[in-house]
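J.: Output the structure for:
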Amino acid sequence: MSENILEEIFIKRSQQKKKTSPLNYKERWFVLTQEKIAYYDFDPDKKKRKGLRGSVDLEKIKCVETVQPEPNTPRERMYAFQIIYDEGPLYIFAKNEDVRAQWIKKLKEVSFNKDLMQKYHPCFWADGLWLCCQQEVKQAMGCKVLDGKNEKTIWPLPPQPPESSGPSVGMAVIAEYNYKPMTAQDLELIKDEQYTILEMSDTNWWRARDKYKEGYIPSNYVVAAESELERFWYSKNTNRSQAEKLLRTENKDGGFLVRDSSKAGKYTVSLFSKGGESGGSCRHYNICTTAQGQFYLAEKHPFTTIPELINYHQHNAAMVSRLKYIVSNRARPPSTAGLGYVWEIDPRDLTFIKELGTGQFGVVKYGKWQGQHDVAIKMIREGSMSEDDFIEEAKIMKLRHENLVQLYGVCTKTRPIYIVTEFLSNGCLLTYLREGLKQHPTTVQLLEMCKDVSEGMTYLESKQFIHRDLAARNCLVDGNGTVKVTDFGLSYVLDDEYTSSAGSKFPVRWSPPEVLLYCKFSSKSDIWAYVLMWEVYSLGRLPYERLNNTEIVEQVSRGLRLYRPQLANEKVYSIMTSCWLE
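T.: Prediction:
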């Protein structure tokens, strides 16, 4: 189990009762760990804690502050403090000022939440109103700004990832995956073998040398030889739900991996245990840092590097289990930017197997390249785009990101033109939302889908691309449930007003007022198109489903916005509405 940081018997006030009375105040045994603060029943005679009554995950805490006592408060309730999280305030009463100060200080040290409060209520919520400002809405914004010397919550910066210099010319690299040459210019990679980088002029394909020969290798198949973090138990680009899926599939007690945390610059250890719950459970532990920059999972055991920390916990159980088995997301190699060090693909190497659908520019088919590699092939209908512009545009479309559908190459020497891309087995996100989710999806799943799209779009914007038709229908889902954006880089479209895949001059239901009124596309209109988030949380419903295009143009321009889907909480909905500001 996670090591306890603090334990104390406190009085807790019930959050469920509408009216406060002496019956609302009960003693509970509070325990603070690196993951949560929990409270239990206890036996006062045997001084032994009993059943769990409730808990709050530390990553959900928005504010920890003192609370001013009410008039005529009994002595045992003079030293109150509050823990604010999504469900409201948790009121706790310490025995004295020193104990209260100790717990507030420690909670602020171990809690990380980027969605912190700017204001708080210094007095209690009691009998249907805030005693400090008399507001009658429990979710009302606080009335006191956290900016005084004694009130300001000082949240520590998240730990920075270990410094590592990436590969450079002349440096030795290690192959993480096997790679069979696809063209005469390629060099074979053998997993865990060492190679020397000779040239890095192409971001996606580096020229390298083994013991005998030279050739091109996919840059995302290798890591710097000294990068131990990258080589073994670190599962890059793995989110929480994907980690749990990997661990449950492996089904080994003590199976673990290290992944990027949802908090920038932090890492998380995801661990599977067969103890306790039927079928086993997944636990997630943030790797924290001390004031001196050391890393720890158990505060009493800090280490200079993360590899040292992992090595210690592989041999010592300070959590629900010892870290026994490395579980990796590297069973399948990532997509390469192109099928070998070529861009122009010979159409004779393509085999067409079945039709997947009809897109904006023509038929899309599933097929094979050289008889063995799965690909999607878009057959471009003549006259649907400026072909010369497309060929020029294709030269700068060699983008590679985990949340973009990988463009492998093009066939431009014959007509029709083909665009050859990565094939994603779960198909279109819109269909997946409506039909592919076999059971009721969790909010974590839905949020991860939105996160995937936003990371792909962030990368696109960093490369100065405007999508112009972001929507669930233009995203695809791979076999692991990862969502990837497709149909980007469309500056070669003939019509300046761009006929979207929805069939209108532009995607009206996903467009901001400046596009509806002036056809003005920009990265800001791509942000508005995060109507996609609404699609995800409504499980594929049509935005403004009761309105036609003309009515949408008129009413959105006047301020109409989409309602909150049932599966979206207020925080998620506030993110949506922030994308729809004029």
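J.: contacts and neighbour counts: CA atoms only from here.
T.: OK.
J.: Correct me if wrong: residue 501 contacts residue 359.
T.: Yes. Counting by C-alpha atoms under 8 Å, residue 359 is a contact partner of residue 501 at 6.7 Å.
J.: For the protein, which segments count as helices?
T.: Remark: helices assigned in the chain by DSSP state H are 97-110, 228-231, 240-250, 306-315, 387-394, 429-431, 443-462, 513-518, 523-528, 531-537, 549-557, 570-579.
J.: which helices and strands does the second one pack with?
T.: It stands for helix 228-231. When contacts are defined as 3 or more C-alpha pairs under 8 Å, 6 or more residues apart in numbering; DSSP states H and E, helix 228-231 packs onto helix 306-315.
J.: Please provide the structure for the following sequence as well, for comparison with the first:
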Amino acid sequence: MSARLLLEEMLIKRSQQKKRMSPLNYKERLFVLTQSQLTYYDGRRERKFRRGSIELSRIRCAEIVKNGGEIIPCQNKYPFQVVYDTNTLYVFAPSHDSRSLWVHSLKGEIKDNAVVSAKFHPQFWQEGAWLCCRQVEKQAPGCEEYNLFGDISRKPLPPIPGEEQSKNKKVTDDPTHTHTRAHTHTSVSSFFLLQQRRPPPPLPPEGDDDDKEEEEEVMVALYDFPGTEPHDLSLVKGGEYVILDKCDVNWYKARNQFSEEGYIPSNYITEKTSENLVQFVWYSKQVNRNKAEELLRKEDKEGAFIVRDSSTPGTYTVSLYAKSAPGEGGAAIKHYHIKESQGSPLHFYLAEKHLFSSIPELIEYHKHNAAGLVARLRYPVGKQDKSAPSTAGFSYEKWEINRSELTFMKELGSGQFGVVRLGKWRAQYRVAIKAIREGAMYEEDFIEEAKVMMRLSHPKLVQLYGVCSQQKPIYIVTEFMEHGCLLNFLRQRRGSFSLGSLLSICLDVSEGMEHLEANGFLHRDLASRNCLVNDSLVVKVSDFGMTRYVLDDQYTSSLGAKFPVKWSPPEVFNFCKYSSKSDVWSYGVLMWEVFTEGRMPFEQNQNHEVVTLVTRGHRLYRPKMASPAIYDIMQLSWLERPGDRPSFSQLCLMISDALEGETPPPN
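T.: Next up is the predicted model:
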């Protein structure tokens, strides 16, 4: 007879054995508590794959974790711990109530365990030390007394053979229960002597430890990667690689089938699981509705299709092109939301009569049967000949670039720091090279910051590859963007943009800024002139954080022409107070630039006049191409109080919703 189910919830688990912690060490797991085990699973509830299981009899402590101001790099901010054998499992709940319920339930189930601890560590074990007491031994005795919560009493510890009960020991009766509580009066030394006389706890069953499985995590290469340094490992598209260490968010150490080891870029690989859509040619993660329509029209084939993320996180849409759709009078693009059935087992469908246990099975079926769609899914579009993404630097921990390896080509333009040229690194990688004019910036401070900026890797941020800092002038080497700055791109193509194209530009920028916001990084000078456009018409945010290193006093003075007053909120031009919400204000002005196709904001006013107007509550007018709903988003970005403005994650959802309009499922 199976043990009774007590609790079941999606929580986040921290890796127990990794030496270095990063957001990649925090994984969502389905936790299930029964009267005999705490088990956690990978995957959906209906098709769960067991990652780990702990017998409740092995648990020594279940308690909340006092955070102590440490940053928690996952969305669940309420940690608790389960101490068993010689391990500590850290779990992160989504709310205070959720955490309390789990800790309360666990304590209730383990209250009679012979191995319950006398003391525990109230803060995290992190980077080789206990944060609470700074002890560096992982098995060091706890520094705070461990108690079961007040409404559950604990039986006294069994006496140690041959040891007389101390005459001075006090036994306190619990006024609400008949049991006595001797736990808090048992000496730590007696407790550990007792532990030594007991047989050691059983070893965990083979294969039940999540971290052992994660250490043998197998990934599939999405792109070729020719290693550029001796410590790199080259990747072959479609090849399988075992991950040895997740060094940081951008670079992993891996082993190939020939037992060769080295560093690989994390965005060039994906998990090898049947439910991971990234490995399929028909799935395009970074494609929104408007870009999907552009790609399908360009392909112009009956049955051309893309599977992409919907605006609702965790759901997917099939965008399908038909040359002659009923009732359309010509070619049409339909967007079908992939639905999930209610109850168990879980099924996916486009048409309710045709249910499938996985999305790949659904796609395979509709390749051969329209079954209510306007056409069969014939031609996957989007990934053929897709260029590989940028990497965070050319190799792991490589930020200094040898200038002899740079080839200079044509001049691209001139900015506040100096001349920008198109170039090549090692004669094969196209890059943009900024030569920093002497006296234009605080060079030493910037070089240190560049090491941090290189780690900010995202498809909607212009990638910094490294710097040449050993001699003057200093060079900044970045990703090359073929169409240059967004401002010129808008002005040169004025009159050719659809509403969807303009929204797509805004979404690209908001996604890049969302990544900066999530990493606590401020731009301080967000505007269309500081965004760039590549050959695939993807817009990326550039020059984030650079204004801090400018030596031009005019640029940071509200009286000077170079200060971006027209993009700045009142708290910046009045008090120089920057935050992610000041970047949100600038984003609203950038949206206005986009929907006016590159006009100058407040074009009839001088900077000092703009300061007066904005302080009095005046805002930019609604552009003709912006609907009232889109203008509402701009106005939310321009609210007087910074705390009232939306976050970039909220802006992403607003823009996505404006872009999306799902086609109902077929009958």
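J.: so of the helices of structure 1, which one's packed in deepest?
T.: helix 531-537 (a mean of 24; mean count of other C-alpha atoms under 10 Å).
J.: thinking residue 67 of structure 1 is in contact with residue 82, fair?
T.: Yes. With contact defined as C-alpha under 8 Å, residue 67 of structure 1 counts as touching residue 82 (6.4 Å).
J.: Of these two, give the one with the bigger neighbour count.
T.: Neighbour totals were compared for residue 67 of structure 1 and residue 82, and residue 82 leads with 22 against 18 (other C-alpha atoms under 10 Å).
J.: Would you mind finding the match for that one in structure 2?
T.: The alignment leaves residue 82 of structure 1 without a partner in structure 2, by TM-score structural alignment.
J.: what's around the closest residue to residue 82 of structure 1 other than its chain neighbours, how many residues?
T.: The shortest distance from residue 82 of structure 1 to any residue other than its chain neighbours is 4.7 Å, reached at residue 91 (C-alpha to C-alpha, 6 or more residues apart in numbering). Under the neighbour criterion other C-alpha under 10 Å, residue 91 of structure 1 is assigned a count of 20.
J.: can you give me the strands for the stretch 1-150 of structure 1?
T.: Residue ranges of the strands in the stretch 1-150 of structure 1, as given by DSSP state E, counting those that start in this stretch, are 6-13, 25-32, 36-43, 48-57, 63-67, 79-85, 88-94, 119-120, 125-126, 129-130, 144-145.
J.: got the angle for the second one vs strand 48-57?
T.: Angle between the axes of strand 25-32 of structure 1 and strand 48-57 is 70 degrees (criterion: axes from the mean of the first three to the mean of the last three C-alpha atoms, to 10 degrees).
J.: What is the distance between strand 25-32 of structure 1 and the centre of its chain?
T.: 34 Å (C-alpha atoms, centre = their mean, to the nearest Å).
J.: Also the last one?
T.: Distance of strand 144-145 of structure 1 from its chain centroid, counting by C-alpha atoms, centre = their mean, is 31 Å.
J.: Can you state the residues of structure 2 onto which that strand aligns?
T.: Strand 144-145 of structure 1 corresponds to no residue of structure 2 when matched by TM-score structural alignment.
J.: With the third one instead?
T.: Under TM-score structural alignment, there is no match for strand 36-43 of structure 1 anywhere in structure 2.
J.: quick one: contacts of that strand?
T.: 27-32, 48-58 (C-alpha atoms under 8 Å, 6 or more residues apart in numbering).
J.: And that strand, what's buried?
T.: Neighbour-count burial for strand 36-43 of structure 1 flags 36, 37, 38, 39, 40, 41, 42 (criterion: 16 or more other C-alpha atoms under 10 Å).
J.: Pick out whichever of those sits closest to residue 205 of structure 1.
T.: Checking the buried residues of strand 36-43 of structure 1 against residue 205 of structure 1 with C-alpha to C-alpha, the nearest one is residue 36 at 45.0 Å.
J.: how deep is the residue nearest to that closest one when sequence neighbours are not counted tucked in, by neighbour count?
T.: Closest residue in space to residue 36 of structure 1, ignoring its immediate chain neighbours: residue 57 at 4.2 Å, by C-alpha to C-alpha, 6+ apart. Around residue 57 of structure 1 there are 14 other residues, counting by other C-alpha under 10 Å.
J.: same deal with residue 414 of structure 1?
T.: By other C-alpha under 10 Å, the residues close to residue 414 of structure 1 number 9.
J.: Would you check how far apart the residue opposite it in structure 2 once aligned and residue 443 of structure 2 are?
T.: Residue correspondence to structure 2 (TM-score structural alignment): residue 414 of structure 1 is matched to residue 471. Applying C-alpha to C-alpha, to the nearest Å, the value for residue 471 of structure 2 to residue 443 of structure 2 is 11 Å.
J.: Please report how far the equivalent of residue 281 of structure 1 over in structure 2 lies from residue 459 of structure 2.
T.: Using TM-score structural alignment, the equivalent of residue 281 of structure 1 in structure 2 is residue 332. With distances taken as C-alpha to C-alpha, residue 332 of structure 2 is found 29 Å from residue 459 of structure 2.
J.: now stretch 241-254 of structure 2: which residue numbers in structure 1?
T.: Against structure 1, stretch 241-254 of structure 2 falls on residues 195-208 (TM-score structural alignment).
J.: Residue 84 of structure 2 contacts residue 60, correct?
T.: Yes. Here residue 84 of structure 2 reaches residue 60: they are 5.3 Å apart, a contact under C-alpha under 8 Å.
J.: For the two, indicate the residue with more neighbours.
T.: Remark: of residue 84 of structure 2 and residue 60, residue 60 carries more neighbours, 25 against 21, as counted by other C-alpha under 10 Å.
J.: Tell me if the more buried one really is in a helix.
T.: No. Residue 60 of structure 2 sits outside any helix when classified using DSSP: H, G, I helix; E, B strand; the rest coil, being strand.
J.: was I right about it contacting residue 81?
T.: No. Using C-alpha under 8 Å, residue 60 of structure 2 makes no contact with residue 81, being 10.5 Å away.
J.: which neighbours do these two share?
T.: With the criterion set as C-alpha under 8 Å, 6+ apart, the contacts of residue 60 of structure 2 and residue 81 do not overlap.
J.: any idea how far the residue most central in space within structure 1 lies from residue 257 of structure 1?
T.: Note on structure 1: the residue nearest the mean C-alpha position is residue 451, at 4.5 Å, using C-alpha atoms, centre = their mean. Residue 451 of structure 1 sits at a distance of 21 Å from residue 257 of structure 1 (criterion: C-alpha to C-alpha).
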